[in-house]
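K.L.:
Sequence first, then the predicted structure, then my questions.
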Amino acid sequence: MSDNFENAKVLDDEIKFTLTYIKAAVNNASSWSYLSGLMDFSSYAEHPEIIDFAKECCLPAGTKELDISKSAETPQALAFLAEANVALIDEKKAVANSLQIARACYERLIAVDPIRRRLWNHKLHELLNVNAGSL
């Protein structure tokens, strides 16, 4: 394993490695945190497969289309998906519904992760205040 994350191949290999571990334990906070850290060396816009992966992790069993308000109770995936969409907005590379996805994730997190409800409320209010003109 290398720590030369500025090298695109090394970064891509680490991302694939991390996604494999997340698949094995979707609610393992360490793996999601590591993936977030890897993204400090790249842009979410350059790795749309990561956002798609997070969406898949949020799918309830037996469904193929994501309705975040009825997502699986996977706080780590929801938090990552929210933060990825916020990053896309910050990078000025947001897709048409990035703001709505981030908002829906935070609203869902308030329900499924009651221990950190105040954190998710704060992040939701911060998102809405910063992007008030976009709503």
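P.N.:
Received it, and whenever you're ready, just let me know what you need.

K.L.:
For the rest of this, base every contact and every neighbour count on C-alpha atoms.
P.N.:
OK.

K.L.:
which helices and strands does the host helix or strand of residue 33 pack with?
P.N.:
Assessed by DSSP states H and E, residue 33 sits inside helix 29-38. Helix 29-38 makes packing contacts with helix 8-24, helix 75-90 when contacts are defined by 3 or more C-alpha pairs under 8 Å, 6 or more residues apart in numbering; DSSP states H and E.

K.L.:
May I see these organised as JSON lines, with mean neighbour count added?
P.N.:
Listed next are the helices and strands packed on helix 29-38 as JSON lines, based on neighbours: other C-alpha atoms under 10 Å:
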{"stretch": "helix 8-24", "mean neighbour count": "15"}
{"stretch": "helix 75-90", "mean neighbour count": "22"}
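
K.L.:
Kindly reformat those helices as JSON lines containing distance to residue 118.
P.N.:
Listed next are these as JSON lines, based on distance: least, C-alpha to C-alpha, whole Å:
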{"stretch": "helix 8-24", "distance to residue 118": "26"}
{"stretch": "helix 75-90", "distance to residue 118": "14"}
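
K.L.:
mind checking which of these is nearest residue 37?
P.N.:
Closest to residue 37 of the helices and strands packed on helix 29-38, according to C-alpha to C-alpha: helix 8-24, at 10.3 Å.

K.L.:
Report the inter-axis angle for the closest one versus helix 29-38.
P.N.:
160 degrees (axes from the mean of the first three to the mean of the last three C-alpha atoms, to 10 degrees).

K.L.:
One more to weigh against that first structure:
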Amino acid sequence: MDEFSSSPLYKDNADWKDVTPIYPSKNEEVAVKIAVTEDFIDAFAYFRAVLIKNEKSPRVMALLEDCIRLNPANYTVWQYRRVCLTELGWDLKKEMRYLDDIIQESSKNYQVWHHRRFIVELMGESAVCDELRFCSEVIREEEKNYHAWQHRQWVVRTFKVPLDDELTFALKMLLIDSRNNSAYNYRYFMLTLHDKTEDKDRINIEINLAKEFIQNIPNNESAWNYLTGLLITNGITSDSNVVSFVEDLYETTPEDKRSPFLLAFIADMMLENIENQTAAEESAERAKKLYKTLQSIDPVRINYYKHQSLLAQTMLIKSQTKVAAK
């Protein structure tokens, strides 16, 4: 704390003698009894008081820091801080340094990231480079920090950050951990943001990247999901090179070593074949065999595989009905 809080408790601080604290009522305590410390009760009693007084001052900003320290997820405290700093013309760079420290201590707090977004909006373009750098630091400390990835998405979308640099960043994170679903998601987000999902050359690059990761780690579910996402618009059997890659991987992998994600991908290919009336009967039989195998090697999803097996049979009947009706 700064010069406004020379005493541990606000009720003992001469600088706050002009404020009458508002403590929780007996009814409030009965409704939700929460074990809190004396300094928590003290700080929030004074926060209630300044909120009612609508006071906006440096000492209130210091009080809010104490309240945030005691409960960093309190939305009302953060919201009032935004009101105060706006009216006070607060030093935004100082506020960002404060947020750096808070996020280091509480990196999965929705409120602090929301507050950071507000400050960045006030700072504008000048904050972009520092924000990307800060997100990188947080993500490197915890590679799947949802809040940091989401904040980075917001920054690049809001300030139209170029594609290539962000694809490079995502690739670096994938090289560190090729199972990092957040990095795949971010990479796909960048492609959609820059309207690259219809760019065949770009998509081919991404498909080859996914295939490379799958080749290295066949049990990498994130890479399989990314590959599916890249193909889903036109169908997962629409790229003959992918079909060949998957079938080759199936043939060259010993039966007891085959990834469940490989088998599931091929089964989905078979469902697509049935829908397209491409060797429908053979595809249905293969799909059902694959789903039966998956029930034994991936029992967590057994109900899903049973459902998919029934779906294959249902799709086959519909396909045969259509053929017969012609």
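P.N.:
Yes, it's here. What you are looking at is a predicted structure, and each value in this text was computed from that prediction instead of being measured.

K.L.:
List the TM-score for the superposed pair.
P.N.:
TM-score of the superposed chains, computed with TM-score structural alignment, normalised by the length of structure 1, equals 0.78; 126 aligned residues with a C-alpha RMSD of 2.3 Å.

K.L.:
What span of structure 2 is the helix holding residue 33 of structure 1 aligned with?
P.N.:
Alignment note (TM-score structural alignment): helix 29-38 of structure 1 is matched to residues 221-230 of structure 2.

K.L.:
now do stretch 111-129 of structure 1
P.N.:
Taking TM-score structural alignment, stretch 111-129 of structure 1 hits residues 296-314 over in structure 2.

K.L.:
Give the buried residues for the matching stretch.
P.N.:
302, 305, 308-309, 311-313 (16 or more other C-alpha atoms under 10 Å).

K.L.:
Can you tell me what sits against that stretch?
P.N.:
260, 271, 274, 284, 287-288, 291-292, 294-295 (C-alpha atoms under 8 Å, 6 or more residues apart in numbering).

K.L.:
distance of the alignment partner in structure 2 of residue 86 of structure 1 from residue 322 of structure 2?
P.N.:
Counting by TM-score structural alignment, residue 86 of structure 1 corresponds to residue 271 in structure 2. Distance of residue 271 of structure 2 to residue 322 of structure 2, computed by C-alpha to C-alpha, to the nearest Å: 16 Å.

K.L.:
With residue 274 of structure 2 instead?
P.N.:
In terms of C-alpha to C-alpha, residue 274 of structure 2 sits 12 Å off from residue 322 of structure 2.

K.L.:
Give me the distance between stretch 132-144 of structure 2 and the centre of its chain.
P.N.:
With C-alpha atoms, centre = their mean, to the nearest Å as the basis, stretch 132-144 of structure 2 stands 13 Å off its chain's centre.

K.L.:
Please tell me which residues of structure 1 it aligns onto.
P.N.:
Under TM-score structural alignment, there's no match for stretch 132-144 of structure 2.

K.L.:
can you tell which of the helices and strands packed on helix 29-38 of structure 1 is closest to residue 43 of structure 1?
P.N.:
Here helix 75-90 is closest among the helices and strands packed on helix 29-38 of structure 1 (C-alpha to C-alpha), at 8.0 Å.

K.L.:
Mind giving me the packing neighbours of the closest one?
P.N.:
Contacts defined by 3+ C-alpha pairs under 8 Å, 6+ apart place helix 75-90 of structure 1 against helix 29-38, helix 48-58, helix 98-112.

K.L.:
Could you point out the longest helix of structure 2?
P.N.:
Ranked by residue count, the top helix of structure 2 under DSSP state H comes out as helix 302-325.

K.L.:
tell me the angle of that helix relative to helix 260-275?
P.N.:
Using the same axes, to 10 degrees: helix 302-325 of structure 2 against helix 260-275 is 20 degrees.

K.L.:
Determine how far helix 302-325 of structure 2 lies from the middle of the whole chain.
P.N.:
With C-alpha atoms, centre = their mean, you get 35 Å for helix 302-325 of structure 2.

K.L.:
Equivalent analysis for stretch 32-45 of structure 1, please.
P.N.:
With C-alpha atoms, centre = their mean, you get 10 Å for stretch 32-45 of structure 1.

K.L.:
now the end-to-end length of it.
P.N.:
The first-to-last residue distance of stretch 32-45 of structure 1 comes to 18 Å (C-alpha to C-alpha).

K.L.:
So which residues make contact with that stretch?
P.N.:
Here stretch 32-45 of structure 1 has contacts from 5-6, 11, 14-15, 18-19, 22, 50-51, 76-77, 80, 84, 87-88, 91, 93, using C-alpha under 8 Å, 6+ apart.

K.L.:
Before I go, just wanted to say thanks for your time.
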